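**Student:** Give me a model of this one.
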Amino acid sequence: MRTNPLARKLATAASALALAASGLLLSSSPASAATSCYASSCTGLDPSTTVCQSDARTVRTSDWGVELRYSPTCRAAWARKTSGASADTVIRVSNTNGESRSVYYGGYGTVYTAMVNDKDIYAWACETRAYATLETHCTDSY
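**Tutor:** Next up, the predicted model:
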């Protein structure tokens, strides 16, 4: 059976439109919207909106459970707390360049700080609890 040339052209055009539409949908997906940064250009950025979260790993954990997270691709670090703190806790990440980012932890769920540069320098994460006495526990540096 032979196909009408006009029908073939219309089918080809429809396929091209479908492909273009699927490309638009894919390009607007959250994964492709992730920001790319490296070292000092990551400082202050939210790791969840960057490619840094893709290969992040916990490299240090304090005795109170605050974690130092590190992305080898981005050469950036941040602090994360998932549970086990009182409602008056501050989580902080710092580096040897004097950069620091912190977030208040209300005692529930997971919180994390913005990132700091960790290229060829050291970073560490701390948790400060303000109940009764001001007390801070930190990870070792990485």
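**Student:** CA only for contacts and neighbour counts going forward, please
**Tutor:** OK.
**Student:** ok, residue 104 touching residue 90?
**Tutor:** Yes. Counting by Cα atoms under 8 Å, residue 104 does reach residue 90; the two are 4.6 Å apart.
**Student:** Between the two, which has more neighbouring residues?
**Tutor:** Neighbours per residue, other Cα atoms under 10 Å: of residue 104 and residue 90, the larger number sits with residue 90, 20 against 16.
**Student:** What's the local residue count around residue 76?
**Tutor:** Using other Cα under 10 Å, residue 76 is surrounded by 27 other residues.
**Student:** do you know how far it is from residue 26?
**Tutor:** Taking Cα to Cα, to the nearest Å as the measure, residue 76 and residue 26 are separated by 28 Å.
**Student:** Please apply the same query to residue 6.
**Tutor:** 30 Å.
**Student:** So these two - more neighbours on which side?
**Tutor:** The neighbour count for residue 6 versus residue 26, taken as other Cα under 10 Å, is higher for residue 26 (12 against 9).
**Student:** any idea how far residue 20 is from that one?
**Tutor:** On the measure of Cα to Cα, residue 26 and residue 20 end up 10 Å apart.
**Student:** before we move on, what about residue 77?
**Tutor:** For residue 77, the distance to residue 20 - Cα to Cα - is 38 Å.
**Student:** Could you also give me the structure for this next sequence, so I can compare it with the first?
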Amino acid sequence: RPLNTGSELWLDGGHNPAAGRVLAAALADMEERHPKPLFLICGMLANKDAAGFLENFQGLATAVHTVPVPGEASGLPADRLAATARKLGFQSIAHDNAATAIAIIQNERPDHDVRIVICGSLYLAGAILKQSDYIPR
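**Tutor:** You can find the predicted model right below:
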């Protein structure tokens, strides 16, 4: 189903602590100007510093929904990534894919505009673009 009219969906390929800092700073600026609950949908490779990436969003993200990186044998299982997020104090649940995560976020907040950011892996970003048939120019 489509997002609520005032909701936002962002896609970012950042996957390391430095990228997390930059993304979190940009989202904090957006939150200051146009407040909306922030939900991360995150998928990462197993060789990345998941805790170092996610800790940048403490106090900013309402929840972290985790997903596998499609087609990547070296992907971090979504349930392990969710456990890492919970250790950092986030509400977190693992899903099979980003579409399911988006639907659940919207079902939990049907009358509220939200900001959803899919992040954590360039491979995840590429898979999302491919699944959506969107080719950036």
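**Student:** Fetch the TM-score of the aligned pair.
**Tutor:** For this chain pair, the superposition-based TM-score is 0.24 by TM-score structural alignment, normalised by the length of structure 2; 64 aligned residues with a Cα RMSD of 5.3 Å.
**Student:** rewinding a little: residue 77 and residue 20 of structure 1 - which one has more neighbours?
**Tutor:** Taking other Cα under 10 Å, residue 77 of structure 1 and residue 20 do not tie; residue 77 has more neighbours (35 against 12).
**Student:** Which of the helices or strands spans the closest residue in space to the more buried one that isn't next to it in sequence?
**Tutor:** Nearest residue to residue 77 of structure 1 in three dimensions, chain neighbours excluded: residue 70, at 4.4 Å (Cα to Cα, 6 or more residues apart in numbering). Residue 70 of structure 1 belongs to strand 67-71 when assigned by DSSP states H and E.
**Student:** go on, residue 9 of structure 2?
**Tutor:** Residue 9 of structure 2 belongs to strand 8-11 when elements are defined using DSSP H and E.
**Student:** Packing partners of the helix or strand in which residue 59 of structure 1 is found?
**Tutor:** Following DSSP H and E, one finds residue 59 of structure 1 within strand 57-61. For strand 57-61 of structure 1, the packing partners by 3 or more Cα pairs under 8 Å, 6 or more residues apart in numbering; DSSP states H and E come out as strand 67-71.
**Student:** Taking strand 57-61 as reference, get the angle to the strand it packs on.
**Tutor:** Orientation check (axes from the mean of the first three to the mean of the last three Cα atoms, to 10 degrees): strand 67-71 of structure 1 against strand 57-61 gives 150 degrees.
**Student:** From the contact counts, what lies against strand 67-71 of structure 1?
**Tutor:** On a contact count with 3+ Cα pairs under 8 Å, 6+ apart, strand 67-71 of structure 1 meets strand 57-61, strand 76-81, strand 123-129.
**Student:** which one of the ones you listed is the most hemmed in?
**Tutor:** Stretch with highest mean neighbour count among those: strand 76-81 (a mean of 30; mean count of other Cα atoms under 10 Å).
**Student:** now for the following helix or strand past that one, which elements pack on it?
**Tutor:** Per DSSP H and E, the first helix or strand lying C-terminal to strand 76-81 of structure 1 is strand 89-95. Secondary-structure packing of strand 89-95 of structure 1 (3+ Cα pairs under 8 Å, 6+ apart): strand 76-81, strand 100-105, strand 116-117, strand 123-129.
**Student:** I'd like to know which of the ones you listed is closest to residue 15 of structure 1.
**Tutor:** Ranking those by proximity to residue 15 of structure 1 (Cα to Cα) places strand 76-81 first, at 43.2 Å.
**Student:** ranges for the helices of structure 2?
**Tutor:** Secondary structure of structure 2, counting by DSSP state H: helices at 17-33, 50-54, 78-87, 98-108, 122-131.
**Student:** Nearest to residue 39 of structure 2, out of those helices?
**Tutor:** Across the helices of structure 2, residue 39 of structure 2 has its closest neighbour in helix 98-108 (7.7 Å, Cα to Cα).
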